[in-house]
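**Student:** The following comprises the amino acid sequence and a computationally predicted model.
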Amino acid sequence: MLSELRISGLGVIDDAVLLPHPGLTAVTGETGAGKTMVVTALGLITGGRADSGRVRTGADRAVVEARVEVAPDHTAAQVVESAGGHPDDDGSFILIRTVTADGRSRAHAGGRSVPLSTLTEITDPVVAVHGQSEAISLLQAGRQRAVLDRYAQSDTLLERYRTARAQWQAATAELQDRTAHARERAQREQLLRMGVGEIDAVAPQPGEDVELVAAIKRLENADALRAAAADARGLLSGDAVEDVNAVQLLETARKQLESTGEARLVEWATSLHQAAAVLVDVGFELSSYLDELDADPAALEQMLARQATLRSLTRRYGADVDAVLAWRAEADRELELLDSSDEALAALQQKVQDTAERTATAATVLSAHRAKAAARLGGKATDELEHLAMGRATLRVAVTPRPATADAEHALLVDGQWCHAGSGGIDAVEFLLRSHSGAPELPIAKGASGGELSRVMLAVEVVLADADPVGTLVFDEVDAGVGGRAATEIGRRLAQLARTHQVIVVTHLAQVAAFADRHVVVDAAEDGAVRISSLREVIAEDREAELARMLGGTDGSTARAHAAELLESADLPAPVAEKATVQARRAPRKKAAAH
């Protein structure tokens, strides 16, 4: 849950701290006092878009800090640790979002700077913010499908469908490309095959050109090489007995040093003996070299011809033989793709058909899964609407295939019907509202007023709460456009939701605020700024006074009595609270009549 929220330099807020209750926290205040900035701050800390216009006038930046408490094995904690962040001593971790006046934005998690996307990844399973914009977005077909998938937990099936669809689209695009550019592909194929045939006819070996250069150089200089090697061998170990050679000189010097018997001279004599052994080995190697040295003119001519042939390849296909062979390998890979033979086209058409069938199967399974979940979601949401002063209304979630013509883009044949296969499946998902049994069933965009739309969203959210791992739910004036008994029921349902989730609601209705476990009031100072002292929890008489202000804008006895009545009924079970409210409202009228 969210245990602390500190806001600095955001909108009218100079510096303020909110300590939410683990249950239901209500945030109230005069219009323009800054209570909506609390929701704005939560939007920033969850990775929302940064608007430099939100930075308080005169401040160089806006800073939002949130302390989040989760279990060590929670997904959010794992993301923080994988990003290099660390929890505090109590196991919680700090999230920070900074927005400068010039529009730059930075994010930190657990003391480590992180990308904004990481901040979103951390908070997605922790906090969900719902405001009027989210209610309006519920009117969009894509958003309605996303809500259903969230309830149905369709992630695995949706990913399976998208993988199959990607393979189908890739095969279709390849077939279309081969068909549309058959002539160009055939010309390219012919050119590549000619090159491959020419290289194969020569059959160059890796590094052959380098080896030829060395071999040709050796043959061209065979006489000079022979003379140099022979002279060197004679100097090392002359063939004639009377010749004085290097080995004999070393041996003579060694013997003289050994004959002295002096330790150091004897040590050097050993080194001379080793040097003589090396010279003898070199002499033998030179003899072998002379035996192998061949000055065959015919061999030289063959090598020069081979070198000329290889150079003809390197002029066209690469800088050297290795580059020519690399071109040959790449040509083979390209030829596989360029194959425009009847057999290749037939194989590709079969691939398109197979991947289309797999995509259709995945789409069918996803649609069936959605349809079952839609029936459950609609039924449970309808039950919730009964508790939100919409007892005669029913909500149905319709899942229908999106039709398409056979020649349309992304048209997929599913169970004998052509459907539009988009990235989200073949289904159109629509929330349909019937206000009472005799009314027509209409899309919520047409059949729901602003207040009804807020209640529909709240009903859906209550149903989603059971399947949603998010621990903190934030509602920004979800009660807009409603009042009276409906407002009371909204407060009661939020309180019920707070039994399993941490709930923060920004509200202007006393009927909703009365159900809060913690009531926080935002009071702007005379200069319009909200400071730490301006964000205060109200209890007892102060809370009654705030509720009275919200009810009638006054702190009179009648408003106070009504506020006390709201607080009392909020602590009672629903049927008892309704009975108590009726009795409390009847009592003043009887007294007035007697008077």
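**Tutor:** Yep, that arrived. Numbers count the residues shown, from 1 in each chain.

**Student:** C-alpha from now on. contacts and neighbour counts both.
**Tutor:** Fine.

**Student:** residue ranges of the helices in the stretch 451-595 of the chain, please?
**Tutor:** Applying DSSP state H, counting those that start in this stretch to the stretch 451-595 of the chain gives helices spanning 484-497, 510-513, 540-552, 557-570, 574-594.

**Student:** buried set for the fourth one?
**Tutor:** Yep, that's helix 557-570 we're talking about. Buried residues in helix 557-570, defined by neighbour count with 16 or more other C-alpha atoms under 10 Å: 559, 560, 562, 563, 564, 565, 566, 567, 569, 570.

**Student:** Equivalent analysis for the last one, please.
**Tutor:** Residues of helix 574-594 classed as buried under the neighbour-count rule (16+ other C-alpha under 10 Å) are 577, 578, 580.

**Student:** Quick check, the first one in contact with residue 565.
**Tutor:** So that's residue 577. No: judged on C-alpha atoms under 8 Å, residue 577 makes no contact with residue 565 at a distance of 9.6 Å.

**Student:** ok so, going back, between the buried residues of helix 557-570, which is closest to residue 443?
**Tutor:** The nearest member of the buried residues of helix 557-570 to residue 443, counting by C-alpha to C-alpha, is residue 570 at 33.8 Å.

**Student:** Check which helices and strands the longest helix anywhere in the chain sits against.
**Tutor:** Under DSSP state H, the helix in the chain containing the largest number of residues is helix 342-386. Helix 342-386 is packed against helix 141-152, helix 155-180, strand 394-401, strand 411-414, helix 450-467, with contacts defined by 3 or more C-alpha pairs under 8 Å, 6 or more residues apart in numbering; DSSP states H and E.

**Student:** A further structure is provided below for comparison with the first:
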Amino acid sequence: MLASLRLTAFGVVDEADLELGPGLTALTGETGAGKTMLVAGLGHLLGTRADSGIVRRGRDRAVVEGRWVLPGHLVDRVRELGGEADDDEVVTLRQVSQQGRSRAVVGGAGVPVATLAALLGEVATIHGQSGQMRLSTPERQREVLDQHARPARLEPYRAAYAERRAAEAELAALRAAAIERAREEDLLRFGLAEIDAVEPVSGEDDALAAEQARLSDLDDLRALAAAAQTALSGSESDFDLPSAVALIGQTRKTLATLADRDDAAAPLAARSVEAAMLVTDLAADVAGYLDDLVADPLRLEAVGQRRAQLAGLTRKYGATIDDVLAWADDARSRLEALTGSDARIDELAGRVAALDRQLAADAADISTARRAAALDLEARVKAELAALAMPHAQLRFAIDEAPLGPHGADRIELLFSANPGSAPAPLAKVASGGELSRVRLALEVVLADDSAGHTFVFDEVDAGVGGAVGVEIGRRLQRLAAVSQVIVVTHLAQVAAFADRHFVVHKASDGQVTTSGVRALDDEERAAELARMMGGDAASASGLEHAAELLARARRA
């Protein structure tokens, strides 16, 4: 429910405040006073496109502020957006600058205009000429019928339809990529076969490189090892050549003698024994190393060939054998995924087929519910239209079979005929503006229980009708206002008389600038306004008497 509406520098309205409430609220005033500006202001809160032309001359921006009492799920949504709520009350704001820049605020948090429109669109609807045009669209006609039919399978159908679209899109993508996947599979399998044929081992390339270097340098290694052995153990051909083993042996004996004569030399003697053992072991190890340095041309050739095989892999699959092995692991994982794509295609195809069966069954149930609801809705709207001075009017929902779509398998069109003998034709083509207004009102009255708590704004709903019809319009707005908040901009006293509260829009001019304002009327002022609207003298006794009678009749309705 809209609790209050405030406009600042909005068109001809310099400043306007409306404290609203439940029930029926009437906005009246002379032609050109600016009544429609109030509706336009509310429209800006509901997402109307910003136009710098609505900014009042001499001001830098126009501001529309609405205070709403919202249901719990929308209050939660406001808080998710970063806004604040006072219990269930939320303040929304739309600002338009002279440069055409627009700003929207919900609960103190800046949001995109589309977000504000989506939020308030759940609780408020404006019925003006644009709203009537929207009733002429197949989408809105389907929404109206579904609002009354409430098909039990519609939501499951929509969820299944969305799932089917996603599955179909994935299936199409997998099928389209089948050739590319086959090509990639062949390349991966070839690479893995080439690697498996060589059977590389981690680190093998480095080990073979070291071995090849050793085998290639064998002569130099033997010369060096022999020189080391001679230095350690002496020469078999030159017995006078000193050796490390002989020298350390002599040192050990000398220190042992010294330690016998001086206890202080004992540690030195002990260390010389240890040194002699180390040198002797080293000499043995060098001799063993030298014995192992045997030329092996066949091994050298085998290592070279193996390294050539490994080099063939590292040229294609990685800089080292470890990189090659990593590529092979990745290739095997990718092959599993590619092979799994075929299984996924089968899975998706089966799921799409199952969803098609479910959708067909759900669509049949939805169509049945719509056809039953259409008959009931047509009959009830016909009765309402008869009371609105359209006794011969017919409204019919043409429901034809259509391909499965996001809302079922029905093509829905609202057909209308205002006169006897005229075949019903598409509403958008045959209904006048006044007829569309009454059709819209009749539908809302019939659907009132389905839209309890909603805020409806009617602008020009009484266009082209007279006094008796105006009474019926007022009566039906009053009935709708029993369950919803209704705001009506009207030129008819017969409509305004049914209102629970009444605002009059007035204008003033200083000869250069016209200003509109709005004020609430008490009972006496209200009678005078109704008398003026009926074309009489607002101060005349007869006019006031007629107005009082109209008010009394409306209160008895």
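**Tutor:** It's in. Just so you know, these numbers come straight off a predicted model, no measurement behind them.

**Student:** Let me see the TM-score of these two.
**Tutor:** Here the TM-score for the pair of chains, by TM-score structural alignment, normalised by the length of the second structure, is 0.74; 476 aligned residues with a C-alpha RMSD of 4.0 Å.

**Student:** picking up where we left off before, same list (the helices of the stretch 451-595 of the first structure) but as JSON lines, adding distance to residue 524 of the first structure.
**Tutor:** Formatted as JSON lines, the helices of the stretch 451-595 of the first structure follow (distance: least, C-alpha to C-alpha, whole Å):
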{"stretch": "helix 484-497", "distance to residue 524 of the first structure": "25"}
{"stretch": "helix 510-513", "distance to residue 524 of the first structure": "19"}
{"stretch": "helix 540-552", "distance to residue 524 of the first structure": "14"}
{"stretch": "helix 557-570", "distance to residue 524 of the first structure": "23"}
{"stretch": "helix 574-594", "distance to residue 524 of the first structure": "33"}
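
**Student:** just to confirm, which helix or strand has the equivalent of residue 310 of the second structure over in the first structure in it?
**Tutor:** Counting by TM-score structural alignment, residue 310 of the second structure corresponds to residue 306 in the first structure. Using DSSP states H and E, residue 306 of the first structure falls within helix 297-317.

**Student:** Output the helices and strands packed on helix 342-386 of the first structure as a markdown table; include the columns distance to residue 292 of the first structure and mean neighbour count.
**Tutor:** Putting these into a markdown table (distance: least, C-alpha to C-alpha, whole Å; neighbours: other C-alpha atoms under 10 Å) gives the following:
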| stretch | distance to residue 292 of the first structure | mean neighbour count |
| --- | --- | --- |
| helix 141-152 | 81 | 18 |
| helix 155-180 | 58 | 17 |
| strand 394-401 | 83 | 21 |
| strand 411-414 | 74 | 21 |
| helix 450-467 | 85 | 21 |
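
**Student:** Quick one: neighbours of residue 81 of the second structure, just the number.
**Tutor:** Number of residues near residue 81 of the second structure (other C-alpha atoms under 10 Å) recorded here: 16.

**Student:** if I read this right, it contacts residue 112, doesn't it?
**Tutor:** No: Residue 81 of the second structure lies out of contact with residue 112 (C-alpha under 8 Å); the separation is 10.5 Å.

**Student:** The most centrally placed residue in the second structure is in what secondary structure piece?
**Tutor:** Nearest to the geometric centre of the second structure sits residue 115, at 11.9 Å (C-alpha atoms, centre = their mean). Counting by DSSP H and E, the element that carries residue 115 of the second structure is helix 113-121.

**Student:** which residues are in contact with that helix?
**Tutor:** Helix 113-121 of the second structure is contacted from outside by 45, 46, 47, 74, 92, 102, 103, 104, 105, 106, using C-alpha atoms under 8 Å, 6 or more residues apart in numbering.

**Student:** Can you say which two of the residues you listed are spatially most distant?
**Tutor:** Spatial extent of the contacts of helix 113-121 of the second structure (C-alpha to C-alpha) is set by the pair 74 and 102 at 23.0 Å.

**Student:** tell me the contacts of the closest residue to residue 556 of the first structure other than its chain neighbours?
**Tutor:** Spatially, and ignoring its direct neighbours in sequence, residue 556 of the first structure is nearest to residue 548 (7.7 Å; C-alpha to C-alpha, 6 or more residues apart in numbering). Residue 548 of the first structure is in contact with 510, 554, 555, 556, 559, 560, 562, 563, counting by C-alpha under 8 Å, 6+ apart.

**Student:** do the same with residue 479 of the first structure
**Tutor:** Shown in contact with residue 479 of the first structure (C-alpha under 8 Å, 6+ apart): 451, 454, 455, 487, 490, 507, 509.
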